[in-house]
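J.: sequence isn't available, so here's the structure alone:
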C-alpha cells in the first residue's frame, strides 16, 4: 500500500547516511510509479542528487539490491501507517474504513500515480529476482501480523484472525489497484465498508 515517501533532502545530506537515504527514497518513489524495469540507475542517481559512484558504493549489487532496500522502506513506512490507524480505533472495522480513506486520499493527491510501492516494485520481477520477491512477501506477512493482533484483541480467535488478515490485506491491495486504474476512490471505500461488515459478522460469532 501507499507510503508517506518524502523527496526532500535530509539534514546533513552530505554525509553517507543522508546520501544513502536519498538514494533509497528516490528508488522507492520511482519504482512506485514506473515499476522495476521502467526505472534506471542513472535516473535514480539524478533524482537523489547523488553520483553513480555513490549509488554503487552503497548498493554494489546495483538496481536489484536497491529494489530490495526500496521494498523494505515501503514495508516500514506502510507498517507505521497501518499501526497508527489500528491503534487509533478500538473497533477494527472502523480502523479499516479509516485506512481506506487515507489510501484514497493519497491516490487523489498523487493524481492516481502513487499506488503500493511494494507491489509496483515486485510485480515486474516475479520469477526473476527471488530476493525482491522475498522482501515483498515479508512485507505482506508483517502487515497481516499487525491486522491479526488487532483482530485478536477484538475477540476473534487466532486461527480465524489469521485467515481474515490475509483476506484484509489482499482485498486492500486489489482495491487500491482498482482505484488507481479507474481513477476512482470507490473500490477502496467499498472494500473498507464490506471488510468492516465481514469483521463485524465474525466478531458477532466469536
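T.: Yep, it's here. Note that the structure is a prediction, hence the values are computed from the model and not measured. Numbering: from 1, shown residues only.
J.: hey, let's count contacts and neighbours off CA atoms from now on
T.: OK.
J.: can you point out the buried residues in the strand or helix carrying residue 80?
T.: Element membership for residue 80 (DSSP states H and E) is helix 62-87. Buried residues in helix 62-87, counting neighbours by 16 or more other CA atoms under 10 Å, are found at 63-79, 81-83, 85-86.
J.: how many residues are close by residue 126?
T.: Using other CA atoms under 10 Å, residue 126 has 11 neighbouring residues.
J.: whoops, residue 115 was the one
T.: Neighbour number of residue 115 under other CA under 10 Å is 24.
J.: residue 168 versus that one, what's the distance?
T.: 17 Å (CA to CA, to the nearest Å).
J.: quickly find the element holding residue 126.
T.: Under the assignment here (DSSP H and E), residue 126 is part of no helix and no strand.
J.: correction: the previous question concerned residue 94.
T.: Assigned by DSSP H and E, residue 94 falls in helix 92-109.
J.: and that helix, what does it pack onto?
T.: On a contact count with 3 or more CA pairs under 8 Å, 6 or more residues apart in numbering; DSSP states H and E, helix 92-109 meets helix 62-87, helix 158-182, helix 186-204.
J.: want to compare, so here's the second one:
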C-alpha cells in the first residue's frame, strides 16, 4: 500500500529525472506527477510553492546524494599511501564511465538547473550555490587531510569541481568521454601542483 511519504518521494524522484534529462523549464508539473504516477493535486499538497519549491527539494536532495558520493570517492581519513592526484583522476574516470552509461545525458540535475536559473530564480540559484559550496567543502577536507593547507585546499577543490562540471557539458555536446578524461589529467595536475607547493612551504 502506498503511503504519503511514498507519493512525495516519487514526485521528487520523477522531477529529479526529468530535470536531469530535459531541464527545469521544459519539465511541467503535469508531466512530473504523471511520471510519478501521482494525483495532480498531490504535487501542490507537498509543494505548495509549486515547481520552484519542488526544484529546491530536488537540488538539495541530489546535492546531498552527490556529497555522499564525493565522500566515498575521496575518503577520510586519507588511506595510507594514497596519492591525492591519482584518487582525483580515478574519480574523473568513474565519472566518464557514468556519462557513457547514461548515454551522455547529464548525470546530475544541478548543473542543468544552475545554467537555466542563475539569472531568473533567486531561490534556486541560492540552493545550487549552497550545494556546490558543500561539495567544495567536502572535497577541500580531503585535500587538507592530504597536506594541502588553506586557502589552497579550497582553491584546489573548487578547480576540480569546475573542471568536472565543464567536462560534463563538453562531453554531452560531443557525445564523447574524451573531455572528461582530458579534464582528469588537468585535475590531477592541479592537485599535484598544490601538493608540491604545500611541500615547498613545509620545507
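T.: On my side now, so go ahead. As the structure is a computational prediction, the values presented were derived from the model and not from experiment.
J.: give me the TM-score for this pair.
T.: Once superposed, chain against chain, the TM-score is 0.91 (TM-score structural alignment, normalised by the length of the second structure); 194 aligned residues with a CA RMSD of 1.4 Å.
J.: thinking again about what came up before, corresponding residues in the second structure for the next helix or strand after the helix holding residue 94 of the first structure?
T.: As assigned by DSSP H and E, the chain's next helix or strand after helix 92-109 of the first structure is helix 117-123. Alignment of helix 117-123 of the first structure against the second structure: residues 109-115, by TM-score structural alignment.
J.: name the residues of the matching stretch that come out as buried.
T.: Residues 109-114 are the ones in stretch 109-115 of the second structure that count as buried (16+ other CA under 10 Å).
J.: from these, pick the one nearest residue 24 of the second structure.
T.: residue 113 (5.8 Å; CA to CA).
J.: please name the nearest non-neighbouring residue to the closest one.
T.: Spatial nearest neighbour of residue 113 of the second structure, chain neighbours left out: residue 24 (5.8 Å); criterion: CA to CA, 6 or more residues apart in numbering.
J.: aligned to the one you found, what sits in the first structure?
T.: So, by TM-score structural alignment, residue 24 of the second structure is matched to residue 36.
J.: next one: residue 185 of the second structure
T.: Aligned partner of residue 185 of the second structure by TM-score structural alignment: residue 193.
J.: I'd say its match and residue 95 touch.
T.: No: with contact defined as CA atoms under 8 Å, residue 193 of the first structure does not reach residue 95; the gap is 10.5 Å.
J.: and stretch 161-172 of the second structure, how far out from the chain middle?
T.: Remark: stretch 161-172 of the second structure is offset 11 Å from the chain centroid, using CA atoms, centre = their mean, to the nearest Å.
J.: hmm, who's touching stretch 32-41 of the second structure?
T.: 7, 10-11, 13-15, 18, 29-30, 43 (CA atoms under 8 Å, 6 or more residues apart in numbering).
J.: for the residues you listed, which one is nearest residue 126 of the second structure?
T.: Distances from residue 126 of the second structure to the contacts of stretch 32-41 of the second structure, taken by CA to CA, are shortest for residue 15, at 18.9 Å.
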